[in-house]
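A.B. asks: Following is a predicted model, sequence given first.
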Amino acid sequence: MKKRIKGNYMPDKKIFKEYILRSFLGQGAFGRVYLVENDIGLSFALKVLEKNVQVEKRGVESVMRIQSNRLVSIQDYGKTTDDEDCILMEYLPASLEDILAERPINELTAFKYFIEILLGLKVLERNNILHRDIKPANLFVLEDIIKIGDFGTARYISGESSSKTSGVGTLHYMAPEAFHNKYGFAADRWSAAVVYYRMLTGTLVFQGDDPAGIMGSIVEGKIDTDLLSYNYRPFFGKCFQKDPEKRYQSIDAMMKAAKNIRKSPEIQNQIREKKLKPVTQQKTKYKLRDKPIRAPNEKFYKILGLHSNLRPLGYIKNDFKDNKNNTVTDRATGLIWQKSGSDTYIDYKAAQEYIQQLNRRRFAGYNNWRMPTVEELISLLEQEKQSNNLYVSSLFDKKQLWCWSSDKRSLSAAWHVQFDRGYFHYFEEKCYVRAVRSLPF
C-alpha cells in the first residue's frame, strides 16, 4: 500500500485539475513543492501555499502576463483536491543554490550567470515588477540560461521606487534601504551583486553572528575586498554603496561595467592562456590534499614529511578571517573551517554522521562540508601554544582538543591531529570532529 506524501496527498493520484502527483520536492518558507505530471507525461512544479497566500497570488498574477524565457513560467493557479491554494509552474530541477552548494564554479561561469541574472531583472523592470527576493535559491539554471523564479514577494510598482514597499526578502541579500520600507529596483540590483560576489568568492559579502549583526553589516559595514582581485574592487564598491543614488542607475550600466572587467588586460591574458581561475585563487598560497587515503605509519610519515615526534617539518602561515557565522576562512589554504565542531568526542562512524547532519541542515548555508584530511588539519597547527593553551589559533573553539581526519591507517583505525599536543597520531576509539569545505577553485 502506498504511503501518503507530505501534506496528506496520495502519490500517482490527481492533486490539481488533471495533474498527477509524482513526488515531494521540498519545503519552503511559505509552502510545499511537489513534482506533478499532466496527462501526456510533462513535468511541472506545484507549489501548495501555507502562508501569505494573498500576497503570493498577487505576485504571481503580476508575472503571469509576462512572456519571457528569463523567468520561470507560471502555468496556472487554483485549489488542490484538498482545497489548498496552489500555483502550477515550469519545473526546473537545478537552482543556482544547489550548484553552489555542490561544487565551485569558475570565474567565466560566474560572469555568464551574472549577466543572465541581470537580463532577467531587466525583463522584470521593463514590466515594473520588483522581485524583492533575488538569491541563488530563486535562480534556476537551464543549460546556460538563468531563469528567475519564486514570485511570492514580487509586486508591481509604478516607478523606480515605491514608498509603500515593505521590507521583505532573505536577510543576507537585502539592500540597506529595504530595512526602511522604501525601496525599488536598486534593491534587486544590490541582491544580484551579492549573488555575483558569492559566486566569485564562495562566501557572502555581508555577515554577522545573528540577524541583528547581519543587518548592521549591511546598513553600516564595509565590504571585504581581500577575496577580490583589483579589477573587481571598483565594481563591487559601487554596487554596495549604501545610498541607492550612488550605485549603478540601470541594469545596462551594471552589465557594461561587468563586461569592462572582462576586457581588462589581466583577465584577457588569463583567457588567452586558458588559465581562467576564480578570483579567490589569487590569495591562496598552499594547495593541500583534500582526498582521503589509507596508509600505514612509515608511508604516512613519508607522505607528510614529519619529524620522528610526529610534528610538521614546517608550519603554514595562515591568513584567517572570522566569517561571523561560526566559520573561519583560511585564505592561505582556501579552506573554510568550523570554528567549533562536535560537542563531544565520538567514534568514527558517528563523526561521518555528524558531517552528514551538517549538510542536511546546510550549516552556514552550505551542504558540501566534509571531514578534513590530516594534511588539512596539520595546516592549522601552530609551532607554539596559543592563548587558548592549544597549538591552534584562538579563533577556534578550545573544546576540540583532538580531531578525526578522513585518512585511515587501517580498516579499524583513523589518523587524527591532537591540538593539545601539537602532533598527529592514529586512534580506534573516539575523537572530536571539525568540518571543512573548500573555497571555489
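C.D. replies: In hand now; what should we look at? Residues are numbered from 1 along each chain as shown.
A.B. asks: only C-alpha atoms for contact and neighbour calcs from this point on.
C.D. replies: OK.
A.B. asks: if you go through the stretch 301-441 of the chain in chain order, where are the strands?
C.D. replies: Using DSSP state E, counting those that start in this stretch, the strands of the stretch 301-441 of the chain run over residues 320-322, 327-330, 335-338, 402-408, 414-418, 423-427, 436-438.
A.B. asks: Adding mean neighbour count and distance to Thr344, write those out as a markdown table.
C.D. replies: Below are these laid out as a markdown table (neighbours: other Cα atoms under 10 Å; distance: least, Cα to Cα, whole Å):
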| stretch | mean neighbour count | distance to Thr344 |
| --- | --- | --- |
| strand 320-322 | 16 | 23 |
| strand 327-330 | 22 | 19 |
| strand 335-338 | 22 | 15 |
| strand 402-408 | 25 | 11 |
| strand 414-418 | 25 | 15 |
| strand 423-427 | 19 | 16 |
| strand 436-438 | 21 | 18 |
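A.B. asks: and those strands as a markdown table, adding distance to Ile218?
C.D. replies: As requested, these are arranged in a markdown table below (distance: least, Cα to Cα, whole Å):
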| stretch | distance to Ile218 |
| --- | --- |
| strand 320-322 | 17 |
| strand 327-330 | 19 |
| strand 335-338 | 22 |
| strand 402-408 | 35 |
| strand 414-418 | 38 |
| strand 423-427 | 41 |
| strand 436-438 | 25 |
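A.B. asks: ok, which stretches of this protein are helices?
C.D. replies: 53-64, 96-102, 107-126, 185-201, 211-220, 233-239, 251-262, 265-272, 297-304, 348-360, 374-378 (DSSP state H).
A.B. asks: let's bring in a second model and compare:
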Amino acid sequence: MQGRNWISVFTVTLLAGLLLTGSVAAADKPPREPVAKSADQRFWDMGDGTVLDTETRLMWMKRDFWQTQRGWVNWYTAMEFVQRMNNKNFAGYEDWRMPTPEEAKTLYNRRKRNTDKDGDKIFIDPIFPNGAGWGTWTSQERGGKAIVVSYKDRGGEDYQDKINGPDAFLRPVRGPLP
C-alpha cells in the first residue's frame, strides 16, 4: 500500500513539474483545425490569434503591433514586445520572433487587397484584419539600422533607424513548422 502511495505522489509531482516548467513543448502540440481559410486556401486562421501560411509553414500573429498596442514601435521596443508575447505564452507558444526580411516579404502579394490603419491599400491577404501597419520590422540589422519590409505600393525593404525609424510596425512570426 505504501508503495502505491509513493508512485501516486511521484506521478502527480512529475506531471505538475512538467506543467510548471513548460517541458511539454508548445511545438509538440497537435495541429488544430482552422476556423477560416483564405480564398486561395494558403492562409489558415487558427482561431487563437494566429494565421498559418501553409506555403511557407510560418505562423504569424493575426494582429500586428499597431492593432494590439495602438502605436508605432521602434526596433528595440519591437524586440521587447516579442519577448513579452513569449513570456505570456501567446496562443500557447514561446518561440515568437521578428521575421527575417525574406519571411516578411512572403506576406506581400500584389493580387491581395487589404487596408492599413489609415485606410490606404496594403497588399497582404484579407484573412489578416484591416487596420494593420503598412509593414514590419525584421531581424536583419546593421549598426543602428534594421530592415523594414513594406506592404504598400510595390512592397520592398529599406534600412530604417532602429530608434527613430518613421512610423514602423511589427508582425511577429514563429516557425517554419514541420
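C.D. replies: Thanks, I have it. Keep in mind that this is a model prediction, so the values were computed, not measured.
A.B. asks: which one of the strands of the stretch 301-441 of structure 1 lies closest to Glu384 of structure 1?
C.D. replies: Comparing the strands of the stretch 301-441 of structure 1 against Glu384 of structure 1 with Cα to Cα, the closest turns out to be strand 423-427 (11.6 Å).
A.B. asks: Read off where that closest one ends up in structure 2.
C.D. replies: Aligned using TM-score structural alignment, strand 423-427 of structure 1 spans residues 156-160 in structure 2.
A.B. asks: just to revisit the earlier point, any chance of a markdown table for the helices of structure 1, columns distance to Phe424 of structure 1 and mean neighbour count?
C.D. replies: Below are the helices of structure 1 laid out as a markdown table (distance: least, Cα to Cα, whole Å; neighbours: other Cα atoms under 10 Å):
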| stretch | distance to Phe424 of structure 1 | mean neighbour count |
| --- | --- | --- |
| helix 53-64 | 55 | 18 |
| helix 96-102 | 30 | 17 |
| helix 107-126 | 37 | 20 |
| helix 185-201 | 31 | 24 |
| helix 211-220 | 37 | 17 |
| helix 233-239 | 41 | 17 |
| helix 251-262 | 45 | 15 |
| helix 265-272 | 40 | 13 |
| helix 297-304 | 10 | 13 |
| helix 348-360 | 16 | 17 |
| helix 374-378 | 8 | 23 |
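A.B. asks: Please convert the ones you listed to TSV, extending it with distance to Asp407 of structure 1.
C.D. replies: TSV is the format used below for those (distance: least, Cα to Cα, whole Å):
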stretch	distance to Asp407 of structure 1
helix 53-64	49
helix 96-102	22
helix 107-126	31
helix 185-201	28
helix 211-220	37
helix 233-239	39
helix 251-262	41
helix 265-272	35
helix 297-304	10
helix 348-360	11
helix 374-378	6
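A.B. asks: these two touch, right, Leu52 of structure 2 and Met46?
C.D. replies: Yes - counting by Cα atoms under 8 Å, Met46 is a contact partner of Leu52 of structure 2 at 6.9 Å.
A.B. asks: Return the residue of structure 2 aligned against Asp407 of structure 1.
C.D. replies: Aligned by TM-score structural alignment, Asp407 of structure 1 pairs with Gln140 of structure 2.
A.B. asks: Please report how far that match lies from Arg110 of structure 2.
C.D. replies: Applying Cα to Cα, to the nearest Å, the value for Gln140 of structure 2 to Arg110 of structure 2 is 24 Å.
A.B. asks: between the helices of structure 1, which gets nearest to Ile148 of structure 1?
C.D. replies: Across these, closest to Ile148 of structure 1 is helix 107-126 (Cα to Cα), at 6.3 Å.
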